[in-house]
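>>> Turn this into a structure:
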Amino acid sequence: MSSFNGNMKDGSYYSKSKTMPFQVEEEDISVLIFNYLRALSRGKWVILITFVATVLISVIYSFRQKDIYEGITSVLVRDNTRQSSVIVNFSVTDRRNLANEIEILKSRTLAEQVAYKLLQIIYRDPIRKTDTLDIIKGAGSAKIARVDVIAARIMGAVSVEQVDKADLLLIKFRSHDPEEAAVVSKAIAESYEERSMKYTRNTARSVRQFLEDQLAQKRRLLYESEERLRRFMEDNRVISLDEEGRRMIQRYSLAMSSAEEAEVMVKMLQSSLKAYEQEIRAMTPKLSNSAVQATIDPYTKLFQEEIAKLEVERDKILTDPASRYNVNVQERLQEYNDKIESYKKRLQQSFERQVKQGLSNVNASEAYQELFKNKLNTELELIEQKSKFEAYKKLAEEYDKAFLKSPGVNVEFGRLERKTKSAQELYLLLEKKYQEALIAEEQVPKMVEVIDWAITPGAPIAPNRKANILVGVVIGLTFGVGIVMLIQFLDKTVYTPEQAERLGPLLATIPMMESFDDDVRDKSGASVKVIEGPDAEYKKIASHLVTHFDPKSSVSEAYRTLRTNILFSGVHDFNGSKKQGLIYIITSSSPKEGKSTTISNLAITIAQGGQKVLLIDTDLRRPIIHSIFGYNKEPGITNYLVGRAQIDDIVRNSPIQNLDIITSGTIPPNPSELIGTQRMKDMLQLFRERYDIVLLDSPPIIAVTDPQVLAKVADGMILVLLSGQTQIELAKRSIDAIRKVNAKIIGFVLNSFDFNNSYGSYYKYYRYYNYYYEPKGKNKNVKQGFLTKIIERLVDKV
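Below is the predicted model:
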């Protein structure tokens, strides 16, 4: 035994494990996991109640909600860029951005149009005309709501979605009534379709009206020219011109009509350019300034002007009938065509480069890019038409000068005839364009086409009761576990041996004792009956003297472990050089932590080991040892200290061999002063000589100073911690109080530890010990739940 004692002297047994960092780290991980698993196990009812309550609330909430139905109408927004035959690259309907269309569908303006339409429909079933739509019903006495109220309701329940990357929009309207959901969705689609058609027709109408005004003006000019020519012919009796005069008039009229046609085109292109600029401003207000101000650069403009001049020169040659058979003229025409093609290629490259530069610093949609490109292209066409107008006008002037060289009367006649001819050709051209515009206005393509009208939904889309309940299940579990984890985080109580070991050496872990026997007083075998009324808790404490009543139980073995660890704590000398007995104080941080049960069973266990033990009840404020063993309080230690009894009068022989007991005696008014007297010290010195071990049951150290007074004459103190009750901070304060008087703390005892709710090595130890030491007929196997088995395996793996 001496060699074993040498390795554990002065508590080195407990410090030895600290030299093994790997094991400590592994234990820390296990402890951490175990603490959380223990918290879940202990808080299973909190989790269950929280879970049931949350699921119940989600079920009630889900089934109290009204069903929501959704009517869906799908519409196709066409991406047509229809070129008008009137103006090159002028589109009646330009590319639209679907994001803009979605905003239009959700706008207040369209909602008000839908509200007016619903006020005409009125009924949920428009065919049978039954049941008024809820959306148009007024509040209070009003039968019908105002238009703005209906529009607000529509805006709050409508949603629009784009189908992937297609030009298909889904108009969705939600309502508690399935018929109303379908009716309102249809009304929104109809209003949107009507608005789109009105917009596209207005665009085509503006082209037609412009041509109509121009045609009226040219008709009047043609009539005036014809009338002047007729009067001149009547007054001067002129019938016709010669062949050369007619040829010169034909050239002049063609040149003049081309110039006037170019002038009309300039006006129309300017109108088109203005429309593009307005649409750019409406689409992207933040970018409108740069986009609107962007114009054709001089280099590109020069190419377009040269092309226009070359085309006019080419047309001038083509008007000469003799050019068809002249080889030299044909070669000149080919040169003109080659130059025109070359300039067109360079113009295209320059134009594309300018478009790319104009969009390089703009993060815009495809619709905006197309609109910007069309705007520049229109400006380029405008430059071409202006150049043609100037060139044809100049050419007409040249023909006019040549014609003026004709003799006398033919000059005036030719002038009137050429004006008439020019007006007639321009009128015929505008008449043709006007007819095309009329056809285009009537054949305007529909920008919006309804693909599928909404039908009455057969099932609600919300609430999704299954999903709500599932969310309630998840939230309930999460919330329940969160509450338990929060309680665990805030709980600073000692529960496990690992927590106790962080405070200092752990001498033993005493399992929880749940047995209670009403006849335990009779089983105690005490010969002395209690005179005063029994203490309220003595039966429970007396029933826990398992070391006497059930010495083969696992709890008794735990007390024997405590005895062994105390004897090998370094205070004892097994070589026999120490003659006097040792004094130990058993205390706790607060009342009812099991110190009296611990000291009673420890005394019995040491006595069963063959050593003489004296158990003294020094808790002079709330004594209980006398009730446990069935004695009267008097005479006791206080009677001796005040001189009213002798040593032999207060020492009582218990039925347990080698165990003597001294009760408290009369409760004094000044316990601390009484136990601090010299007489107390002399008495304890006397007991050192008579007994191997003297155990002092003292009051809680935080409550009173009695343990600190006794610590000066004791060899060591043992602090009892109650699992699940003793606060860590309170235990630390108890340690500080003991250290202040330079007393020695031998170690701690963790009392009432629930092995059934523990996992890993502690549970296995308890189970294995029951297997070997529990007598037959008792429940040797501690039942484990499914969750307990899983948690134990997880902890073992860690």
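>>> use CA for all of it now, contacts and neighbours both
OK.
>>> ok, K540 to E514 distance?
When distance is defined by Cα to Cα, to the nearest Å, K540 is 9 Å away from E514.
>>> out of these two, which sits in the busier spot?
A side-by-side neighbour count of K540 and E514, using other Cα atoms under 10 Å, places K540 first with 17 against 9.
>>> Now the second one, please; I'll put the structures next to each other:
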Amino acid sequence: MNEHEHPKIVQDEINLKEVLSPLWTRRWKIIIFTLLMSLVVAFYVSLLKHSYKATAILQIGSNKPKNTLSINDAFNESSASYEQIQTQYELLRSRKFAERVVSKLNLTEHEEFNSGKYNDKLQFLADRGKPSSPPTIGQVVEDFQDRLKISPIVETELVKITFTAYDPRLAQKVANQVGQTYLQYQDEIHSASKESTSQWLVDQLEELGKKLESSEQALQAYRESEGIVDVKGLDGLIESELTELTSSLLKASKKEGDLKVTYQYIQKHKGNYTQLTDLQEINSKPSYIQLRRSEEEIERKLTELSQRYGPKHPKRMSVEAELASLRRNLKEQVNDLVIAIEKEYFSSAEKVKADTERLNITKQNYLKMSRLKNKFSQLQREVETNKELYSNYLIRLKETDAMGNYKSNFYVRFIDKAIIPKGPIAPNKTMAVILAFILSLGFISMVVILRELLMDTLNSRRKLESFNEAPILAVLPKFRPKTHDGDKKYYTDNRFVEAIRTLRTSLLFNHEKKPPKVIAVTSSVPNEGKSTVALELARSFSEMEKVLLIEADMRHPTIYKNMDLPAHRPGLSNLLAKTHQINECIVRDKNVKLDILTSGITPANPLAFLSMKRFNMLIKVFGNFYDRIIIETPPVNAVSDAVIISRLVDSVLYIVHGGKTKREQITTGLRLLRQVNAPVDGVVINHSENIDTDKYQNKYYTNKANIIKLPMRKQG
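Purely as a prediction, here's the structure:
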């Protein structure tokens, strides 16, 4: 076994336990919802009428002198096909057959189809279930078909006819009448079938012969009207012509496009001899190249004569005349080439136009030929189909004449007629309640689990492991306070007390230097239990040292309620306003020897009071007389009081409601505290329901007789 396998299994068990723990936490809500839904279903089922089912059994057989013929042989001497067997079943289920039975028994007037499905226990519900007007034949037939069930018994000739009704006598009557009506229907079929199979085939052959002759005449008439000789050959010629014209048009279009650029350039620079000679179509012509070479030779000759003779010398004048004549010839050559290019461009454009027109005509001919071909193929297929049908029916006629006029008669008889049902088959109250209980239990359990998984709170170990914004100092379980001794509240839950002691130990030993003396307790939003945590933490510290609890939440004070003190007794605000002395404001908790400074009278601006230098001085003065000072502050995200106080303390505890506080709220509050460099030691998860704490504590402290109460420490 791999050494890493066991830890993985343990982790999976823990995760499964955390997923299922919300079910145990909310077990009473789940039980109440499940029982309520079961009671609703039980009450609803009790309002339904009882349903009765009657069954009749028919046999479908043959009267041939040989062995019994099954339904497979009902329509053929050898065996009936599966489709023929299903036809008999569907005949019994058909709407037309149901209308016969409804009319025979006059069910449209029967009370069964004129009342609702509810009984008379609640009259208003029974009246509401009745139709406002008499049902039509269509509605009765539809209801009749829903209640009728045709069930063939496998590998037998037997068929079950079952009908369900609120009236047991009606159920019996309808089941028997269905069999009787089917028997009458078969008799009608045999009496109406007077023509033989041969005569029917002769009639069909006569009709098919007319269709075949008509289709052949239509094909010949179409061939003559359209002049069709060889459809495939003509179609091939048109396709070949279409291909050639398309290729020719593409080449002509390409040539036109190339010449169009040259033509546009010529039109733009027409008359500009220098620009026109830049065209490759001109300067690449052999005649132009020859004239240019002659021009260059004469220019060199003129240059040599210019160096020897003056402007009036006959030889120089003769060369200049020859050069001028050559240049005129060169310009005329360029103009001739330009005109030739323009003509070639116009010729290409005309060719493209002509090819396009020919291609369009060829396309029209191709489409026309396609229509002719499709119509011709359609008429030809019709002729071939009629020939094949005529041939098949002719063969069947010969076979029938050879077999003679054989008839296969089959009949229906009752094996068991329906009797009056002895007891109802529905509603099954026990099964309905059990199903309702199971489904509602599964539904509410799934809702609870999904709700816990989708909540963005710190309500599981998995979510705590992914929380990296601050250390987790302790997880405090959810509990209910117990009251005694004059209705004063004492939080005596063993798990909670031990969790508080664990938090106290973390604060004393987690610091590298000395433990924090002044501790602030805050939270993200109201109602996260910070007042309770602050009071219980102060009581825990008071077991071994002198402690002062200061309620700095002047906006919504709650500690006076827990201590059963007057709401308007003097406290912190009175000390800061200098209206009372310290001994008038501090109250002592005699049960645990704890000194408490409540918030006092609520001022108009608590933030201004807490921002006084006097508040800082009070904390320093109290530090000389107390070993530990715990300050309960307002929520960080609600007001700025906690941010002001956090700068005056040694440690800040951030209380988080495990089931309500969103992670975004926690992150926002911690960010506000870190912006002022507050000494945040970590987060305390309060009201935890799904995170397992050390369960041995409850068991360890259950026996109260084993606990010896030591005398309380005397305070100075």
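>>> What would you report as the TM-score here?
Here the superposed chains carry a TM-score of 0.56, computed using TM-score structural alignment, normalised by the length of the second structure; 498 aligned residues with a Cα RMSD of 5.2 Å.
>>> quick one: which helix or strand includes I790 of the first structure?
helix 786-797 (DSSP states H and E).
>>> buried residues in the strand ranked longest in the second structure?
Counting by DSSP state E, the longest strand found in the second structure is strand 52-62. Neighbour-count burial for strand 52-62 of the second structure flags 52-62 (criterion: 16 or more other Cα atoms under 10 Å).
>>> do stretch 349-360 of the second structure as well
Using 16+ other Cα under 10 Å as the test for burial, stretch 349-360 of the second structure gives 349, 351-352, 355-356, 358-359.
>>> Read off where that stretch ends up in the first structure.
Aligned using TM-score structural alignment, stretch 349-360 of the second structure spans no residues in the first structure.
>>> now stretch 41-56 of the second structure
Against the first structure, stretch 41-56 of the second structure falls on residues 58-73 (TM-score structural alignment).
>>> same thing with stretch 293-311 of the second structure?
Going by TM-score structural alignment, stretch 293-311 of the second structure sits over no part of the first structure.
>>> which residues touch that stretch?
Contacts of stretch 293-311 of the second structure with the rest of the structure, by Cα atoms under 8 Å, 6 or more residues apart in numbering, involve 315-317, 319-320, 322-323, 326-327.
>>> go again using 7 Å as the cut-off
Residues from elsewhere that reach stretch 293-311 of the second structure, judged by Cα atoms under 7 Å, 6 or more residues apart in numbering: 316-317, 319-320, 323, 326.
>>> And stretch 521-534 of the second structure, by the same measure?
Stretch 521-534 of the second structure has contacts (Cα under 7 Å, 6+ apart) with 558-559, 630-638, 642, 652-657, 665-666, 669, 686.
>>> end to end, how far does that stretch reach?
Span of stretch 521-534 of the second structure from end to end, Cα to Cα: 6 Å.
>>> before we move on, what about stretch 501-520 of the second structure?
This stretch, stretch 501-520 of the second structure, spans 17 Å end to end (Cα to Cα).
>>> where does L237 of the second structure land in three-state SS?
Counting by DSSP: H, G, I helix; E, B strand; the rest coil, the backbone at L237 of the second structure sits in helix.
>>> picking that back up, so what touches the helix holding I790 of the first structure?
Identification of contacts with helix 786-797 of the first structure by Cα under 7 Å, 6+ apart yields 30, 34, 759-760.
>>> same check, this time on stretch 338-352 of the second structure
Counting by Cα under 7 Å, 6+ apart, 249, 252-253, 255-256, 259-260, 263 sit against stretch 338-352 of the second structure.
>>> on that earlier part again, show me which of the buried residues of stretch 349-360 of the second structure is closest to C585 of the second structure.
Relative to C585 of the second structure, the closest of these is T356; by Cα to Cα it sits at 109.1 Å.
>>> ok, now which ones touch that closest one?
The contact partners of T356 of the second structure, taken as Cα under 7 Å, 6+ apart, are L249.
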